[in-house]
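1. curious how this folds, go ahead:
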Amino acid sequence: METSVASQIIGLKDSLTIELNGFLEQGHINGFGVAIVNRDTTLYRKGFGYTRSQEKVPYTENTLQNIASVSKTLIGVALLKAQEMGKLDMNDPINQYLPFKVVNPFNLEVVITIKHLATHTSSIQDGDLYGSKSYIMANAGDEELAKSLPSSKEFNLPHNDMEMGAFLKNFLSEQGDWYDKSNYLKNKPGERYEYTNVGATLAAYIIELATGQTYATFTTQHILNPLKMSGSGWTFDTVDTSKLTKLYTVDGKEIPRYRLITYPDGGLITSVADKAKYLSELIRGYSGNGRLLSKSSYEQLFSELLTKDNFEEERDTKRPFDDEYNSGLFIGHTPIGYIGHMGGDPGVSTFMFFNPKNKIGKLLFVNTDLDQKGAEQFYAIWDTLGEYEIALNNSLSQRINSE
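-> Below you'll find the predicted structure:
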């Protein structure tokens, strides 16, 4: 019986691998990594294609890349950990912590709270300024390479780097160099959903001020280390750069290595093998037995906190993985009930979602910009993972029960 079930699992994994390898023949994606998990373990994880296409270096389950806005989910977990430690409260006004004043100039009397930041209802908006300031090339020698790319305007030379707090002050404070009233909506804080990277980074900065630790140190201590995500980190000097993938444009050009001044909003460097451990923890937390936070904190993390009145337009039910359909604390709820986050940055597209009904989750990391055909391939890969998730989960349960 046990041998039969083990053979069934191997057969399912081999079949899935064959199907996923087939997508590489379409040529729209250089490399990608996938994982399927439940709350107890990783059911499947593997890399496909290449991290360096010219040298034919394989993309593996341990290949590292930045994962864009999926990183934001760690801010929600970190906020609740700091709240459990008595360092802050989600309902606190943000100016209780900040060394500079942040207030909506159109609604001076309405305070912005930490929860407003965590649900993207703070009335802060990114505009074009965020994209033109936050991305920093790791090497000044890549300037000519960056200029040759369509997205070159997004990359700044290393001498433009600055501390996260200085960036936020410049953007949000009346004393800031880039301050403009248009950095805020005319809506009152708490009124309207407006997805904002700057607001997310401000929440991470408040964690620093409340705990006395950098955000990178706090999340490493309270999230990455407890989950044994030993390959992951927030900076290039804390990870094994030999495992980093190169990132590519739609037409296969190499994108310069870059970092984000606002790194909490999109700069986690990780692999599908490491991130699978984190996704399993989220499913455990949703199920009431998480390891990082208390049951009540996880309930707060996953609560659907918005209503249709928080959205300017009707929410799009035709996009099944629209993570802006509703919001917990830096984690999205989709129209079909999945929980998680998507991400996109130059050369990066990522999905991390789990189904709260069957307690199964999936990851997909891609190292290439996506045009329409690439996006179709991305979703086809995702759908293929979905076709195998239940069978793999049931086979593993059957094997465990037979032991």
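2. C-alpha only now, for contacts and for neighbours.
-> OK.
3. residue 398 and residue 331: what is the separation?
-> Distance, residue 398 to residue 331, by C-alpha to C-alpha, to the nearest Å: 32 Å.
4. so which of the two has more stuff around it?
-> More neighbours surround residue 331 than the other of residue 398 and residue 331, with 27 against 15 (other C-alpha atoms under 10 Å).
5. my guess is that one contacts residue 338. True?
-> No - assessed by C-alpha atoms under 8 Å, residue 331 is found out of contact with residue 338, at 10.5 Å.
6. please identify the helix or strand for the residue nearest to residue 362 when sequence neighbours are not counted.
-> Of all residues not flanking residue 362 in the chain, residue 36 sits nearest, at 4.6 Å (C-alpha to C-alpha, 6 or more residues apart in numbering). Residue 36 belongs to strand 31-38 when assigned by DSSP states H and E.
7. I have a second one here; can you model it like the first so I can compare?
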Amino acid sequence: MTRLIWLGTILLLLTSCHQTDNQQAETFRQTQQELTRKLTIVSKTVGVKGFGVALVNDQRVLYQNGFGVASSETNQRYHQNTIQNIASVSKTLIGIALLKAQELGKLKLDDPINKYLPFPVINPYYPATPITIRQLATHTSSINDTQYYLTKTIVLKDTINLSQNLKLDISPTKFNPPSAKIPIEEFLNNILNKKGKWYLKDGFLNHKPGAIFNYSNVGATLTALVIEKATGISYDQFTTTFILKPLKMTASGWHFNAIDLSNYTHTFQNKTTPYPYYSLNTYPDGGLLTSSRDMSKYILELMKGYFEHGSLLSKESYKEYFRPQLNEENFLDRSVGEYSDEYNMGITIGFGSTGNFGHTGGDPGVSSGIWFFKNKKMGRYLIVNTDWDPKTIGKDQIAIYSLLEEYFAKLDQLSHLK
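-> Model prediction:
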């Protein structure tokens, strides 16, 4: 009899726990649905055609979704599986790939880059001072973006309405015809090799390598080329093997042939006028094609890595990735805004003045950002598919970010009860 009472008590407790878990899971789903409803309302008032978001804590994805319109031709909805390029947020993968290559014994951060490159890259003002991989990854290499970077990197996908599209004003950059598509090695050789056809002396600062922070897209892409030459694997293949596949980012890739084009969004000049499809000759610095659903997996991994339970890199490598590498003397004009990612640098990840970290990006019709609030253990992603109207961007961002912050607190609390 005593045994039957004991078994009954255990069964009652298990049933009660199961019911509690179900109730908490339902509350979690209802809270997500509340956020979806409120962001849907916001999407009808903001000055962009469509946008995607994601929220994580250090344990799980709390939310990901998309809102608005991806295609004005078909009125296709922007959703969590909608794909677009994420602009310079792509650079954060360069740092992960670099540290993975170091773990594999293929390179060291303080190696000179000319140890690996097929053409010499030398600052003409300091020819005896070698540029190192670490300097590339922290934007202190002294390499400077020139007019040729701005005017040669963006390439149209096809020749539809070519003459008209080539005239579109996307200053300071410009569109190039599909025939201008070239490998990153050829592009960088043209710009950085003294014998290259686009070489300019002002492609380098008159500062010693390692001395001064100067954000460089060319330097970021050169880091990817170093990874290629050190590992013997193309950068797109290396990052797919060691980042995208392990995280099950199955909708993501670096080129149009790697994604499902039916989920690809147009980008827009304004809420009515689409841009033509384009890609980048310097694809490592801004060309990752991905969805909010996949990006939620990526920012979750970065958050886990910061708190020493990431899966892509060792604890030691993640510590290096997130270690602020620079000092006050490395800056001529230091950005001190709370949400600026240029107060300090890790290995391609940026830090704000409060110590929070992330990266922002922008290309024609694209504005993107990942940001991590370390004390809250909150990771946040936002991307839009439209050139943001300067008159509305401030209030639009407040409307979106305030909801994400409010519902992060609710979802985070609920996630810990589950």
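8. just give the TM-score of the two.
-> The TM-score (TM-score structural alignment, normalised by the length of the first structure) is 0.95; 397 aligned residues with a C-alpha RMSD of 1.5 Å.
9. returning to what we had before: read off where the strand holding residue 36 of the first structure ends up in the second structure.
-> Aligned by TM-score structural alignment, strand 31-38 of the first structure falls on residues 50-57 of the second structure.
10. would you mark the buried spots in the matching stretch?
-> 50, 51, 52, 53, 54, 55, 56, 57 (16 or more other C-alpha atoms under 10 Å).
11. next: stretch 334-341 of the first structure.
-> 334, 335, 337, 338, 339, 340, 341.
12. contacts for it next, please.
-> Stretch 334-341 of the first structure has contacts (C-alpha atoms under 8 Å, 6 or more residues apart in numbering) with 69-70, 73, 316-326, 331-333, 351-356.
13. count the residues that sit near the aligned partner of residue 363 of the second structure in the first structure.
-> Superposed on the first structure with TM-score structural alignment, residue 363 of the second structure falls opposite residue 345. The local packing of residue 345 of the first structure (other C-alpha under 10 Å) involves 17 other residues.
14. just residue 9 of the second structure next, same as before
-> Residue 9 of the second structure: 12 neighbours (other C-alpha under 10 Å).
15. mind listing the helices for the first structure?
-> 2-24, 73-84, 114-118, 127-133, 143-147, 164-172, 197-211, 215-219, 272-287, 295-302, 372-402 (DSSP state H).
16. save those helices as CSV, and put in distance to residue 242 of the first structure too.
-> Shown next, in CSV, are those (distance: least, C-alpha to C-alpha, whole Å):
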stretch, distance to residue 242 of the first structure
helix 2-24, 23
helix 73-84, 25
helix 114-118, 34
helix 127-133, 28
helix 143-147, 21
helix 164-172, 27
helix 197-211, 28
helix 215-219, 21
helix 272-287, 16
helix 295-302, 35
helix 372-402, 26
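17. to residue 247 of the first structure, which of those lies closest?
-> Of all these, the one in closest proximity to residue 247 of the first structure, counting by C-alpha to C-alpha, is helix 143-147 (12.3 Å).
18. what's the average distance of that closest one to the second structure?
-> Comparison of helix 143-147 of the first structure with the second structure after fitting gives an average deviation of 3.0 Å (mean C-alpha distance after the TM-score superposition for the first structure).
19. so what touches that helix?
-> By C-alpha under 8 Å, 6+ apart, helix 143-147 of the first structure touches 137, 152, 153, 155, 157, 255, 256.
20. let's see that with 10 Å instead.
-> Helix 143-147 of the first structure has contacts (C-alpha atoms under 10 Å, 6 or more residues apart in numbering) with 137, 140, 152-158, 253-257.
21. and residue 191 of the first structure, what does it touch?
-> Residue 191 of the first structure touches 116, 120, 121, 122, 123, 306, 309, 310, 311, 312, counting by C-alpha under 10 Å, 6+ apart.
22. just the buried residues of these.
-> Buried among the contacts of residue 191 of the first structure by 16+ other C-alpha under 10 Å: 116, 120, 121, 122, 123, 306, 310, 311.
23. I'd say the second one and residue 327 touch.
-> The reference is to residue 120 of the first structure. Yes - using C-alpha atoms under 10 Å, residue 120 of the first structure is in contact with residue 327, at 8.3 Å.
24. okay, and the common contacts of the two?
-> With C-alpha under 10 Å, 6+ apart, residue 120 of the first structure and residue 327 have common neighbours 193, 306.
25. max-length strand in the first structure?
-> Assignment by DSSP state E gives strand 42-52 as the longest strand of the first structure.
26. average gap between that strand and the second structure?
-> Counting by mean C-alpha distance after the TM-score superposition for the first structure, strand 42-52 of the first structure comes out at 0.7 Å.
27. now do that strand against helix 272-287, angle only.
-> 150 degrees (axes from the mean of the first three to the mean of the last three C-alpha atoms, to 10 degrees).
28. for strand 42-52 of the first structure, packing partners?
-> helix 2-24, strand 31-38, strand 57-58, strand 247-248, helix 272-287, strand 360-366, helix 372-402 (3 or more C-alpha pairs under 10 Å, 6 or more residues apart in numbering; DSSP states H and E).
29. so how far is residue 95 of the second structure from the aligned partner of residue 83 of the first structure in the second structure?
-> Taking TM-score structural alignment, residue 83 of the first structure has residue 102 as its aligned residue in the second structure. Applying C-alpha to C-alpha, the value for residue 102 of the second structure to residue 95 of the second structure is 11 Å.
30. so between these two, which is more surrounded?
-> For residue 102 of the second structure versus residue 95, the count of surrounding residues by other C-alpha under 10 Å is larger for residue 95: 26 against 17.
31. pretty sure that one is touching residue 138, no?
-> Yes - using C-alpha under 10 Å, residue 95 of the second structure and residue 138 qualify as a contacting pair, with a distance of 9.5 Å.
32. verify the contact between residue 101 of the second structure and residue 241 for me.
-> No - checked against C-alpha under 10 Å, the pair residue 101 of the second structure and residue 241 is beyond contact range at 11.8 Å.
33. quick one: which of these two has more around it?
-> Higher neighbour count among residue 101 of the second structure and residue 241: residue 101, with 20 against 14, using other C-alpha under 10 Å.
34. contacts only, for the closest residue to the more buried one other than its chain neighbours.
-> Nearest residue to residue 101 of the second structure, sequence neighbours excluded (C-alpha to C-alpha, 6+ apart): residue 107, at 6.3 Å. Counting by C-alpha under 10 Å, 6+ apart, residue 107 of the second structure touches 98-101, 113, 115-116, 133, 226-227, 229-231.
35. got a list of what the residue nearest the centre of the second structure touches?
-> Central residue of the second structure (C-alpha atoms, centre = their mean): residue 89, 2.3 Å from the mean position. Counting by C-alpha under 10 Å, 6+ apart, residue 89 of the second structure touches 285-288, 348-349, 358-362, 367-370.
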